[in-house]
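Peer 1: Need a 3D model of the sequence below.
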Amino acid sequence: MKDLLIEAIGKKADKDIYILGKGSTIDEFDLGALKDNIIINTNDTELLLPGEICVFHHGWVLDVLEQKGPQAKLYISDRSVVGADSSISAEYVANNPDNADFLLNRFYSSDIHIESSVLISALKIANLLSKEIGSNKNVYLLGFDFTVKTGFTDQMPIHMKESEKEYVEKTLKAQEHLLEMLLSEPDRLSINIKHVGARPYSSFTVDAFKKLTDTNRYSDIYNISSRNKEDSIVKVIAEITTNHFGDRERLKSMIIASKVAGADYIKLQKRDVESFYSQEKLASEYRSPFGNTFRDYRHGIELSHDDFLFVDDLCKKLGIGWFASVLDYPSYLFIKQFDPDMVKLPSTISEHTEFLEAVANDFKKDVVISTGYTHPDYEKFILDTFKNVRNVYLLQCTSAYPTANEATQVGVIRHYYNLSREYNNVIPGFSSHDIGSLCSMMAVAAGARMIEKHVKFGDVSWSHFDEVAVDLVNGDYAKVVDDIRTAERIVGSEIKEVHSTEHHKYWVNK
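Peer 2: Okay, here's the model as predicted:
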């Protein structure tokens, strides 16, 4: 059986796996661009894009195959496919209360069953393939919308009568529940399941996934042009934080999109999960694609040493800087090994003065410090503590998500600008939690030389600071960067000069 699976995928063992459904969102993808990957068809989706493996149960699929001829390399079913190159016969397990509880046991067994949810069977095949290949493969679910309300693909006939819609809706919801059961136990899986859609557990929106495939198509991503201006003095930071969700492909796309939008740096985040939070907090219930506890979630979105090496290499080749917020001393030491040009000490740890002092005594390059939720005495502490570092980027910040325009206190940036005249290593800036770009533009006018803005990759509901994060996918972030650069041009130089466009003047007769 395993030999047949490996034989079916041929030379694609190093490729990602795509499982195709028939929801209406499938029509938004360029499926032809996926043909070099491993494709698993469910039911008759080979009419959309013939794959290596097809999994099905229903008899009407045989009628479709008879009309079009079988195109997949391997069929897995409880039915015989006439004319198939290769097939595996599997027992069909109907969905009923007596066996539903045993689905997970069947999923992790070495035997193949055809479940009432063919998607689960397809995921089982993907899981077996991953085990056999010896690496945890990414498995993307396309066209699984789990509702009849948004319709189905327009590219092929749908075998459903009007009277069946309510029944099909309940069936789809049952299938979705089974998928959520699998997603709740990521540690047991040999695959990384990535649903594409608008569900609470989705890894990508449709638009974000399309952006992901676009960036992966660059023949030479290291020659990507940037919208940045060489004469810009304001450093613009795309604050990714943890909105990469621990996914390297998403992270890569976010870095590329930030570069294209014109950002000077991307910023990540690092914390030592087990020591930063209480054990009670870590054990608390928290639903995410990584599991059902807050510990699962936090570990799932943390980047590894190899991930940071990847970031460092990618950013150097792209020509964009990177740094990270460090929330505790172990994380500071972790990030320090990459020899960063700057580190960030966020507002959230402003009361951890021993940690801040330890960084000040050890790190002599640039330090970025946000002042959200602090009083003027914190400013004095920073000025006294960090007087020996190369530069202190002092960022006005209001720790509200989102921040109302009236609460951004852009005037504080002018105060920091005046401080910079007295303290040579102080550089004023703004950490923006407001909506839009007006306050960032005003921050430039007030003297800001660094502006941070949270970014995300598609509108995924569990994004970090989702309300204030600006989307890299739909062009919103590029618009923010453009507005900041426009503000720079409007502010211009502090040295008064006569412009060539000036002409109205009453000259004194001599």
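Peer 1: Every contact and neighbour count from this point should use C-alpha atoms.
Peer 2: Will do.
Peer 1: Tell me where the stretch 1-150 of the chain has helices.
Peer 2: Along the stretch 1-150 of the chain, the stretches classed as helices by DSSP state H, counting those that start in this stretch are 2-9, 59-68, 103-107, 118-133.
Peer 1: Let's see this one next, to set against the first:
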Amino acid sequence: MESFSTQIKNIFSKSKTDRVYVLGKGSSLGKIAKSRLEDGVVININDSERYYAGDIALVHSLWAYQSIKDNGFKAGCYISDKQMPESINSLQVPYSPDTYETTESYLFSAHGDELFISDFLFLSAIRLGVVMAKELNKKLDIYFLGFDFGSDSNTTLIQDFSGHSQQFRDAVLRTQEDTFIRIKSYIEAEVPSINLIHVGRKPYSDISIGLFNQGNFIDFVEHKSNNELYLSVKDKILAGIPMIVAELTNNHIGDEKRLRTMIRMAKDEGADIIKVQRRDVNTFYSEAELMRPYISPFGNTLGHYRRAVELTDDLFKVLIDECRKNEIFWFTSVLDKNSYDYILQYNLPLIKLPSTISNHRNYLKHVAETFDGDIVVSTGFTDKEYEDFVLNQFTSNNRLLYLLQCTSSYPAPPDACNIAVIRHYSEIRHERFPNIIPGYSSHDVGALASQMAISAGALMIEKHVKLGNLDWVHFDSVALDISKGELKSFIEEVRKAAVICGEKEKKIHIKEHHKYVPNKMNN
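Peer 2: A predicted model of the protein is given here:
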């Protein structure tokens, strides 16, 4: 049998990339396109070979061994602390138990170049990655797929043969997840020989499953510019396809990782556009308002809160970078002139003037006169007079004017949604202003009002999103929690409404048929 060093070199000689794919057993693994695994080296954890047999399998538990045996030993090579059958290409290595005291330095230093099997096999996979990188004298990108760290029926792809209770599995998985997060952070700072990349929809994920399947690996593809992405969005809208805007408001709370996660997850859940907000806190609010009591983790005044959660120069760079990587268009609400002047540096093809500033007429006129791009206007807390003002100010050139029906109530009750206004905007579009795009800014609960908005002609649906509950964040109560898949469900329902609406032209549909075929002789 070849030495393991030789086997590693042979395995990588057949690989088209320096990517390593480590396969867990979470249900997200089932969403991974198997064809994407063919260009790298695949490491199976336990019996994940039942989904896709890789080049190397790491095995520790007897139940996993039995499952693999029943499956017919499909992986190319097995590494285990147990002795495998002589007919199987395998390497027996020492067992190193995981303990609470196990530290990163122990994991990556004390063992030298030795391979070992631990209770948490993803640690063994990381260790193997470090050894392989050193053996090959190159940096490896190690992607973790199917590591959902959940054990219920909705999050486990392959049947669990361990015999452990659900309660025990949940406790183990929570501990594993905590360990994974800690080790991932350590590697980013201290282990230059490998990149550890989590694929999924966790807060610490680096790339979504959707982008992984598209081949959009981190920093390895040329991405479209924000303006190019908007042209694609615009073309779809003009073709009658409704676009969904994920409104982040300030739910990123000024945190880079949280902002990246929200962008990535919103795209993965089906959003077409990301929207943020920009306000100059010091001039938008009076000094008295900034001193008003407001309890948040950042202090006890509104000023403390607002200054902490606004996007800084650095966070705008993060926003641009993450939207570029995920190929999703972004734009922003601009609430004051200082913010408008600031945002011009980004050459945005679209900005929004929200309901909040509908009485700031001089500022709105200034934007109408100086901005060359398309504009979104929400009409919450306004009436016919504001509609006339907007139509007069923003339809004088060839721009698109997205006119969004909105009810400034959080949440908006059903009798306040006034979806019929969207039908009115559609009539204005067809009768007077063809560049108007009707839409709906949803502050209601559920998807029904947005579905009805689609039937009334809405081509842009805006919905607030959040990442978990933060009761001290404005509008958190009406936001959809992307960590629970609420945005995905909402978008699916809205898309369903668009399908049901169909086309305006009356014609015989291909799916139509008569229950009884008439007798041609009697016609």
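Peer 1: Can you give me the TM-score here?
Peer 2: Here the TM-score for the pair of chains, by TM-score structural alignment, normalised by the length of structure 1, is 0.59; 432 aligned residues with a C-alpha RMSD of 6.0 Å.
Peer 1: Give me the contact list for the lengthiest helix in structure 2.
Peer 2: If you go by DSSP state H, structure 2 has its longest helix at helix 166-190. Helix 166-190 of structure 2 has contacts (C-alpha atoms under 8 Å, 6 or more residues apart in numbering) with 104, 120, 149-152, 194-196, 204.
Peer 1: quick one: buried residues of it?
Peer 2: Neighbour-count burial for helix 166-190 of structure 2 flags 169-170, 173, 176, 179-180, 183-184, 187 (criterion: 16 or more other C-alpha atoms under 10 Å).
Peer 1: Same question for stretch 399-407 of structure 1.
Peer 2: 399-400, 402-403.
Peer 1: What of stretch 28-41 of structure 1?
Peer 2: 29, 37-41.
Peer 1: Out of the contacts of helix 166-190 of structure 2, which is nearest to residue 63 of structure 2?
Peer 2: For the contacts of helix 166-190 of structure 2, the closest approach to residue 63 of structure 2 (C-alpha to C-alpha) belongs to residue 120, at 14.8 Å.
Peer 1: Please look at the closest one and residue 95 and confirm they touch.
Peer 2: No: at 11.1 Å, residue 120 of structure 2 does not count as touching residue 95 under the criterion of C-alpha atoms under 8 Å.
Peer 1: Measure the mean distance from the helix or strand where residue 192 of structure 1 lies to structure 2 post-superposition.
Peer 2: Assigning secondary structure by DSSP states H and E places residue 192 of structure 1 in strand 191-195. Strand 191-195 of structure 1, aligned to structure 2 and superposed, deviates on average by 2.5 Å (mean C-alpha distance after the TM-score superposition for structure 1).
Peer 1: which other helices and strands contact the following helix or strand past that strand?
Peer 2: Counting by DSSP H and E, the element after strand 191-195 of structure 1 in chain order, helix or strand, is helix 206-216. Here helix 206-216 of structure 1 touches helix 248-261, going by 3 or more C-alpha pairs under 8 Å, 6 or more residues apart in numbering; DSSP states H and E.
Peer 1: Could I get the contacting residues of the equivalent of residue 121 of structure 1 over in structure 2?
Peer 2: Taking TM-score structural alignment, residue 121 of structure 1 has residue 124 as its aligned residue in structure 2. By C-alpha under 8 Å, 6+ apart, residue 124 of structure 2 lies in contact with 58, 115-118.
Peer 1: Most neighbours of all those, which one?
Peer 2: residue 58 (29 neighbours; other C-alpha atoms under 10 Å).
Peer 1: before we move on, the earlier item: with distance to residue 392 of structure 2 as new columns, can the contacts of residue 124 of structure 2 be given to me in CSV?
Peer 2: Formatted as CSV, the contacts of residue 124 of structure 2 follow (distance: C-alpha to C-alpha, whole Å):
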residue, distance to residue 392 of structure 2
58, 68
115, 72
116, 73
117, 71
118, 70
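Peer 1: Which single one of those residues is nearest to residue 502 of structure 2?
Peer 2: residue 58 (51.4 Å).
Peer 1: and the closest one, what pairs with it in structure 1?
Peer 2: In structure 1, residue 58 of structure 2 lands on residue 55 (TM-score structural alignment).
Peer 1: Out of the contacts of helix 166-190 of structure 2, which is nearest to residue 501 of structure 2?
Peer 2: residue 152 (36.8 Å).
Peer 1: one step back: what separates the longest helix of structure 2 from the chain centre, distance-wise?
Peer 2: Helix 166-190 of structure 2 sits 21 Å away from the centroid of its parent chain (C-alpha atoms, centre = their mean, to the nearest Å).
Peer 1: if we can go back for a sec, report the separation between the match of residue 121 of structure 1 and residue 493 of structure 2.
Peer 2: 43 Å (C-alpha to C-alpha, to the nearest Å).
Peer 1: Check residue 274 of structure 2 too.
Peer 2: 19 Å.
Peer 1: Compare neighbour counts for the two and give me the winner.
Peer 2: residue 274 (22 against 17).
Peer 1: thought residue 487 of structure 2 was touching residue 467?
Peer 2: No: at 10.6 Å, residue 487 of structure 2 does not count as touching residue 467 under the criterion of C-alpha under 8 Å.
Peer 1: Format the helices of the stretch 1-150 of structure 1 as a markdown table; extra columns: distance to residue 433 of structure 1.
Peer 2: Shown next, in a markdown table, are these (distance: least, C-alpha to C-alpha, whole Å):
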| stretch | distance to residue 433 of structure 1 |
| --- | --- |
| helix 2-9 | 47 |
| helix 59-68 | 52 |
| helix 103-107 | 43 |
| helix 118-133 | 40 |
